[in-house]
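>>> Here is a sequence with its predicted model. Questions after.
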Amino acid sequence: MMQGKTIAFLVAPEGVEQVELTEPWKAVKQAGGTPRLISTAPGQIQAFNHLDKADTFAVDDTVDNVDVGAFDGLLLPGGVANPDFLRTVPQAVQFARSFFDAGKPVASICHAPWTLVEADVVRGRTLTSWPSLQTDLRNAGATWVDQEVMICTDGPNTLVTSRKPDDLKAFCQAATDAFG
């Protein structure tokens, strides 16, 4: 169980895949944890169902206002635009990297490993993602595998990765186990 654990969900102001945000969010809450929505700007984020606008969600805090010490883990939802934007924001990249530096668990789904590539934390690790990221991940020194969920314990922390929304059940279980 995750009683008393606080998990940062790092998302861009626009472009997160809604189901990759909402399903892990529910899983963290059901496991007794507290999810917090962290973004690069205050206000609301705009989620998407693939390429169509979906719901908006209130930001709890901004990446330049929080410290890794306030969290027990990091969850990076996917969507193409979400990590593509995050990897261009130095504070967001540093926030993600700080979880690895602190040895805290990280979970990343779909296109979200792009942020981890930019943070230079995938070298020597085995992970999965949306298939179009495999060359980027290999070029960054990772071993890419095509499987529902990959739990990598090579390194200072646990890294849980999955490929796509169809993998969410396994991803949510592995992520909450790692965070717990």
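On my side now, so go ahead. Numbers count the residues shown, from 1 in each chain.
>>> alpha carbons only for contacts and neighbour counts from here, please
Fine.
>>> so what secondary structure elements neighbour the one helix or strand Leu74 maps to?
In the assignment (DSSP states H and E), Leu74 maps to strand 73-76. Using 3 or more Cα pairs under 8 Å, 6 or more residues apart in numbering; DSSP states H and E as the contact criterion, the elements in contact with strand 73-76 are strand 6-10, helix 90-101, strand 106-109.
>>> which strands and helices sit next to the next helix or strand after the shortest one?
Following strand 106-109 in sequence order, the next helix or strand is helix 113-118 (DSSP H and E). Under the contact definition 3+ Cα pairs under 8 Å, 6+ apart, helix 113-118 sits against helix 81-86, helix 90-101, helix 134-139.
>>> what's next to helix 113-118, contact-wise?
76, 83-84, 86-87, 93, 96-97, 122, 129, 133, 136-137, 140 (Cα atoms under 8 Å, 6 or more residues apart in numbering).
>>> Need the helices and strands packed on strand 73-76 in JSON lines (columns: distance to Asp55 and mean neighbour count).
Output for the helices and strands packed on strand 73-76, formatted as JSON lines (distance: least, Cα to Cα, whole Å; neighbours: other Cα atoms under 10 Å):
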{"stretch": "strand 6-10", "distance to Asp55": "16", "mean neighbour count": "24"}
{"stretch": "helix 90-101", "distance to Asp55": "22", "mean neighbour count": "20"}
{"stretch": "strand 106-109", "distance to Asp55": "19", "mean neighbour count": "26"}
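>>> Just give the nearest non-adjacent residue to the most centrally placed residue in the chain, would you?
Closest to where the C-alpha atoms of the chain average out (Cα atoms, centre = their mean) is Leu76, at 1.1 Å. Spatial nearest neighbour of Leu76, chain neighbours left out: Ser108 (4.6 Å); criterion: Cα to Cα, 6 or more residues apart in numbering.
>>> Put this next to the previous one:
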Amino acid sequence: MTDLNGLKIAILVTDGFEQVELTEPRKALDDAGAETFIVSPKDKQVRGWKFTEWGDQLPVDIPLDGAKPDQFDALLLPGGVINPDELRIDQQAVAFVKAFFDAGKPVASICHGPWTLIEAGAAGGRRLTSWPSLKTDLKNAGADWVDEEAVVDGVLVTSRKPDDIPAFNREFIKVLSTGGSSRQAATE
């Protein structure tokens, strides 16, 4: 297993995140030695979504208004429909995401998570994937959208859906362990 000891990963969510898209990557990151922190515009708890119904409530580790991007080495953006739709209209959340790209830090985004990338101005010129319904949004933002289970473009890792989580985790951990210097598709 890759050793990510000492790395601090922010997980930016609000209510309605697809629960498995937070819990499974978080487990993989924690198992690899990273420290993960739920960051949210909400200050106490966030509630997940389990495919077709509300899921569990998870504690917020750091309220967004107290989080600084320079506290973290990387960012995870779980999907779900409600979560990224709310985050992309929250100026503080968009600025938080943009700061990771401005600093060249690794970012991983799955499912509908790339909506927030569009708002942060980080999708243009990148090769990435997402839930299929975001294809046109991402192309309109200047991205090269592809239908692959996991795509790595520099320090950005994207995946389409919960079924892709094993590949998503593998590629994000690889980017974190190599400093994000590779540029490749996970399906190569």
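Alright, I've got the coordinates. A quick note: this is a predicted structure, and the numbers were derived from the prediction, not measured.
>>> The strand holding Leu74 of structure 1 vs structure 2, average offset?
Taken against structure 2, strand 73-76 of structure 1 registers an average deviation of 0.2 Å after superposition, with mean Cα distance after the TM-score superposition for structure 1.
>>> Only whichever of the contacts of helix 113-118 of structure 1 are buried, select them in PyMOL.
The buried subset of the contacts of helix 113-118 of structure 1, as determined by 16 or more other Cα atoms under 10 Å, is captured in PyMOL by this line:
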select buried, resi 76+83+84+86+87+93+96+97+122+129+133+137+140
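>>> quick check, nearest of the contacts of helix 113-118 of structure 1 to Gln18 of structure 1?
Leu76 (12.1 Å; Cα to Cα).
>>> residue contacts, the residue nearest to Phe71 of structure 1 when sequence neighbours are not counted?
Distances taken as Cα to Cα, 6+ apart place Thr6 nearest to Phe71 of structure 1, at 5.1 Å, with adjacent residues excluded. Shown in contact with Thr6 of structure 1 (Cα under 8 Å, 6+ apart): 33-36, 70-73.
>>> who wins for neighbours among those?
Using other Cα atoms under 10 Å as the neighbour test, those are led by Gly73, with 29 neighbours.
>>> For Ala67 of structure 2, see how far away the aligned residue in structure 2 for Leu159 of structure 1 is.
Counting by TM-score structural alignment, Leu159 of structure 1 lines up with Leu156 in structure 2. As judged by Cα to Cα, to the nearest Å, Leu156 of structure 2 and Ala67 of structure 2 stand 21 Å apart.
>>> Of these two, which one has the most company?
A direct count of neighbours by other Cα under 10 Å for Leu156 of structure 2 and Ala67 places Leu156 higher, at 26 against 16.
>>> Which residue is the nearest non-sequential neighbour of the more buried one?
Leu156 of structure 2 sits nearest to Val107 (Cα to Cα, 6+ apart), 5.0 Å away.
>>> Quickly note the distance from the one you found to Gln91 of structure 2.
With Cα to Cα as the criterion, Val107 of structure 2 and Gln91 of structure 2 are 18 Å apart.
>>> cool, and Arg160 of structure 2?
According to Cα to Cα, Arg160 of structure 2 and Gln91 of structure 2 sit 25 Å apart.
>>> Next: Ala28 of structure 2.
Where Gln91 of structure 2 is concerned, Ala28 of structure 2 sits at a distance of 30 Å (Cα to Cα).
>>> Quick one: residues contacting Glu23 of structure 1.
Contact analysis of Glu23 of structure 1 by Cα under 8 Å, 6+ apart lists 168, 172.
>>> can we see that at 10 Å?
77, 165, 168-169, 171-172 (Cα atoms under 10 Å, 6 or more residues apart in numbering).
>>> which of the residues you listed lies closest to Gln147 of structure 1?
Nearest to Gln147 of structure 1 among the contacts of Glu23 of structure 1, counting by Cα to Cα, is Phe171 at 11.0 Å.
>>> number of nearby residues for that closest one?
Neighbour count of Phe171 of structure 1, defined by other Cα under 10 Å: 28.
>>> Could you do Gly55 of structure 2 as well?
Using other Cα under 10 Å, the number of residues around Gly55 of structure 2 comes to 18.
>>> is it true that it touches Gly80?
No. With contact defined as Cα atoms under 10 Å, Gly55 of structure 2 does not count as touching Gly80 (11.7 Å).
>>> any common contacting residues for these two?
In contact with both Gly55 of structure 2 and Gly80: 15-20, 48-49, using Cα under 10 Å, 6+ apart.
>>> The residues you listed: which two are farthest apart?
So for the shared contacts of Gly55 and Gly80 of structure 2, where distance means Cα to Cα, the most widely separated pair is Asp15 and Val20, at 13.5 Å.
>>> These two: who's more crowded?
Per other Cα under 10 Å, whichever of Asp15 of structure 2 and Val20 has more neighbours is Asp15, with 24 against 21.
>>> The more buried one sits in which helix or strand?
Assessed by DSSP H and E, Asp15 of structure 2 sits outside every helix and strand.
>>> What residues of stretch 60-76 of structure 2 count as buried?
By neighbour count on 16+ other Cα under 10 Å, the buried set for stretch 60-76 of structure 2 is 60-64, 67, 69, 72-76.
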